[in-house]
Structure formats: C-alpha cells, structure tokens
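[1] Please find the sequence and the predicted model below.
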Amino acid sequence: MSPATPDPAGKPRTAGRRPGGPDTRGEILAAARESFAGKGFAGTSLRAVAREAGVDAALVHHYFGGKDELFIEALALPIDPRQVAAQILAGPPDELGRRIVTVFLGVWESPDGQQRMKALLRSVVSSEDVARLMREGITKMIIHPVAETLELPDAELRVSLVATHLIGMALSRYLIELEPIASADVQTLINRMAPTIQHYLTAP
C-alpha cells in the first residue's frame, strides 16, 4: 500500500495519479503523439495516454474532450476534420465536388493553415508512422462520412480518388511550386478541378 504523505495543510493524502498542473496539457499531448505514432489512431486509447502522462483519465477528457480532439491537437492540424466534413456535406450533391475543392484550398490558402499543412505533408511523405496516422484519422473523420452520403458500392474508392487528386495538387502547388499551377488564382483552380472531382464522386 502506498504511504500517505502530508499536503501543505498538514493533512495526509494518498499517493496516486497527480492532479493537473501548468504542464499537464503539454505532457498529455506529448504522450498522445508518442502513442499515435507507435500504435496508430485505432490503437490509441485515452486511458493509455493518461497512464503514460501520469494523470487521471478524467484530465484528458477535461482538456481535450475525446480521442478525435486529442488527435487534431496532437498533429497540430489547422482545422478540425469533422468541420471539414460538415462543410463539404452542407449542400446539394451535384455541387459536392466544388465544395470539396473550395474547402480544401481554403485551408491551404490561409497563412497559418499553409504553414502547418506544408509541415504535415512533408511529415506524411517522409514518415510511415505519420502517414499511417493520417490514413486512419482522416479516413474516420472525413472519408467515411462523405462516402456514406454517396450510397454507392464503391463510395470509399471514389472518395479516396478525390484525396489522391487533392494531395497531388497540394504537392505541386505548395511544395514543388510547379508552374503555372503554383501561381494560378484560387478561383481558376476551383473552376478547373471541381468538374473532375464531381466526376469521381457521381459518374456511373
């Protein structure tokens, strides 16, 4: 049995999980990044993260709410993927492709978003751990919800093809800076890409 130790008021308290402190949130994030990298999204639990950080699981819920929120903050994503899915799905099906391109470019074109997305994309292409984590997290929070609305037997394949198109465009425009795509205005890109993205999603 752990011995009781006095608190500052002289009363005994039982040793155990420590309460929250100034660095608790950061320590939870550090433990989460390690767990996500080693075990992936599906293999990470809030209880295990709390144990690794040396805190009560209730503190993880207090700071982050749930595993999705912890994932978003651990990877320093510039936008909540669930909000992305909600924006994409809020409108008529025949404009789904245009909404996807518009939302995607909106994230990349913001100064903070572009900086963080560049760092994330570089990590994805250079680290299998990060790539696996992104696959699992984004599949759960974006690909599955969008695919479910299509009601087609190959819906996830279609949405995955959309993802390959968007990632290729991001690499070309923001990392490789391939011209003329790198200097094209956003509206032109939306107009050119939207019909192709729509075709992926709804063509027979």
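    Sure, I can see it.

[2] alpha carbons only for contacts and neighbour counts from here, please
    Noted.

[3] So residue 5 lies in a helix, does it not?
    No. Per DSSP: H, G, I helix; E, B strand; the rest coil, residue 5 lies outside any helix segment and is strand.

[4] ok, residue 86 to residue 146 distance?
    9 Å (Cα to Cα, to the nearest Å).

[5] between those two, which one's more packed in?
    Set side by side, residue 86 and residue 146 show more neighbours around residue 146, with 20 against 13, by other Cα atoms under 10 Å.

[6] distance between the helix or strand residue 144 falls within and the chain's centre?
    Take DSSP states H and E as the rule and residue 144 turns out to sit in helix 144-150. Relative to the chain's own centre, helix 144-150 is displaced by 17 Å; criterion: Cα atoms, centre = their mean, to the nearest Å.

[7] now for it, which elements pack on it?
    helix 81-89, helix 155-170 (3 or more Cα pairs under 8 Å, 6 or more residues apart in numbering; DSSP states H and E).

[8] and the residue lying closest to residue 186 once chain neighbours are set aside, what helix or strand is that in?
    Of all residues not flanking residue 186 in the chain, residue 105 sits nearest, at 7.3 Å (Cα to Cα, 6 or more residues apart in numbering). Here residue 105, judged by DSSP H and E, is contained in helix 96-109.

[9] Nearest residue to the middle of the chain?
    residue 72 (4.8 Å; Cα atoms, centre = their mean).

[10] Next, the contact list for the closest residue to residue 165 other than its chain neighbours, please.
    In space, and not counting its chain neighbours, residue 165 is closest to residue 197: 8.0 Å by Cα to Cα, 6+ apart. Shown in contact with residue 197 (Cα atoms under 8 Å, 6 or more residues apart in numbering): 97, 98, 101, 162, 165.

[11] put this beside the first:
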Amino acid sequence: MAERGPGPAAKSTAASPARRRGRPSRTETAAAPATRDRILQAAREEFSERGYEKTSVRSIAKAAGVDSALVHHYFGTKEQVFEAAIEVAFAPALGAPDALTEGPPEGVGERLTRFALGVWENPTTRTPLLAIVRSAVNNETAAAVFRRLVATQMLRRIAGQLDLPDAELRAELAAAQLVGAMMLRYVIKVEPLASADVEQLVARLAPVVQGHLTSP
C-alpha cells in the first residue's frame, strides 16, 4: 500500500518560513501606531501600579497582549519604554514655560504656581505623575530618565524665557520650590499642607517662586 503524503495543511505549514522573533508581521506593521499606543498605555499602567523596579518588559507585553519581543522591537530596553511612557504622561507639565510669557513679568510667579497646582489637582494628570515621581525616588535609572526629561524639556525652556545671566539656576530653584511642595502635598501627604486650600497655597508659594525667577 502506497504511503500517503502530507496533507495540504501540513504542506502549507512546512512551506511557510518561521517569522523571525521580534520582527512584527505584516498585520502588526499595518497596525503599528495602535500597537505602540497599546504598549505605551500598558507601560504607564504597569509603572503606576508596580513602580519601575517591579515592572518588566514581559509584564508590559502581557498587559498589552503582545509578545515581549515586540515591545523590544518598538522601544528597546525597559529604560527606553519607561522614558517613552512618561514623556507622554509628562506632556501636560511641559506647558509650564508658556506660563512665563502669558502676562506681565511681575505675575509670573503666580501663573507658574497656578499652572503646577492645576496639573497636580487634576486626577487625570496627577495619577501618571505620581507613578513617575515614585519610580524616580526609588530607582536611580528611573531618576536619571526623569532628570533628563525635566532638564531638556522643561527647565531649559523656562530658563530660555528669562533674560538673566543665572537663568538656569533661577529656573531650577523655582522648580525645586514647586516640586517640593507638590511632593509633600500629593505624594507624602503631610498635613496641613495636604488638605490646604489651593488659593492659600498660591498666596504663599507664588511670591517665593516670583523671587527665584525675577528678583535681582
């Protein structure tokens, strides 16, 4: 009796070359923007819930419903995924330099203080910022990414708006004043600062921020 050859399904399988690990299929390539967005969303959620240390590329991939190699293909290392994820989450804070030019110089301290408090008071923008700060406090790699992002995209832009020789130091001191207040109010939740009225905080913080930015 003649031996039966492989069926059509088997031939089809044998004839199809195995897809190289880490390289997206044609379908994945066509849906690349949606896939990248899904990975970034999953990464933000994972970093927010687990922190930098306990989050892995594998856990991000699982949350996004993709293979780990696909995360590496689009973003590279975990550090690079973290930077891409927080850059999107940090975007609302990047409008801070604009507050310097939206009115007279004598009101810049109040405008910048109101802007910072507005970003942190909004639950939609506060949640990812909390994840970023907590990761940066607990991990040096995450802290380095955060410093690089803050320095290049926010502080240098603020300094560029100040026509003073020590503009960078002034911008950093103003940021330190606001970041310290935000840390105590929203992250550590020290009372009575944590429950103080926003207008009261503006009244206390704005003159100090103004002094850092414009005083002789």
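    Received the coordinates, thanks. Predicted, not measured: the structure shown is a model, and the values here were computed from it.

[12] how about the residue nearest to residue 186 of structure 1, what's its match in structure 2?
    Matched by TM-score structural alignment, residue 105 of structure 1 corresponds to residue 117 in structure 2.

[13] and that match, how many neighbours?
    Neighbours of residue 117 of structure 2 (other Cα under 10 Å): 18.

[14] repeat for the one 5 residues further on
    Applying the criterion other Cα under 10 Å, we find 10 residues in the vicinity of residue 122 of structure 2.

[15] Could you check how far it is from residue 137 of structure 2?
    For residue 122 of structure 2, the distance to residue 137 of structure 2 - Cα to Cα - is 22 Å.

[16] Residue 129 of structure 1 reaches residue 37, doesn't it?
    Yes. Contact criterion Cα atoms under 8 Å: residue 129 of structure 1 and residue 37 qualify, at 5.3 Å.

[17] average gap between the helix holding residue 144 of structure 1 and structure 2?
    Once fitted to structure 2, helix 144-150 of structure 1 is off its aligned match by 1.2 Å on average (mean Cα distance after the TM-score superposition for structure 1).

[18] In structure 2, which residues correspond to that helix?
    The aligned range for helix 144-150 of structure 1 is 156-162, by TM-score structural alignment.

[19] So for that stretch, what gets flagged as buried?
    156, 157, 158, 159, 162 (16 or more other Cα atoms under 10 Å).

[20] can you tell me how far residue 115 of structure 2 sits from residue 102 of structure 2?
    In this structure, residue 115 of structure 2 and residue 102 of structure 2 are 12 Å apart, going by Cα to Cα.

[21] okay, those two: which has more neighbours?
    Neighbours per residue (other Cα under 10 Å) separate residue 115 of structure 2 from residue 102, with residue 115 holding more: 19 against 11.

[22] so who does the equivalent of residue 133 of structure 1 over in structure 2 touch?
    Using TM-score structural alignment as the criterion, residue 133 of structure 1 maps onto residue 145 of structure 2. When contacts are counted by Cα under 8 Å, 6+ apart, residue 145 of structure 2 touches 79, 83.

[23] Residue 145 of structure 2 and residue 80 of structure 2: what is the separation?
    9 Å.

[24] Does the residue nearest to residue 186 of structure 1 touch residue 187 like I think?
    No. Residue 105 of structure 1 is beyond contact range of residue 187, at 9.6 Å (criterion: Cα under 8 Å).

[25] about what we covered before: superposed on structure 2, what's the mean shift for the helix or strand following the helix holding residue 105 of structure 1?
    Sequence-wise, the next helix or strand downstream of helix 96-109 of structure 1 (DSSP H and E) is helix 111-126. On superposition with structure 2, the mean distance recorded for helix 111-126 of structure 1 (mean Cα distance after the TM-score superposition for structure 1) is 1.5 Å.

[26] List the buried residues of the helix or strand where residue 9 of structure 2 lies.
    According to DSSP H and E, residue 9 of structure 2 maps onto helix 8-15. The neighbour-count check on helix 8-15 of structure 2 (16+ other Cα under 10 Å) flags nothing as buried.

[27] do stretch 124-134 of structure 2 as well
    125, 126, 127, 128, 129, 130, 131, 132, 133, 134.

[28] The fourth one pairs with which position in structure 1?
    Right, the one you point to is residue 128 of structure 2. Match for residue 128 of structure 2 (TM-score structural alignment): residue 116.

[29] I am finished for the moment; much appreciated.
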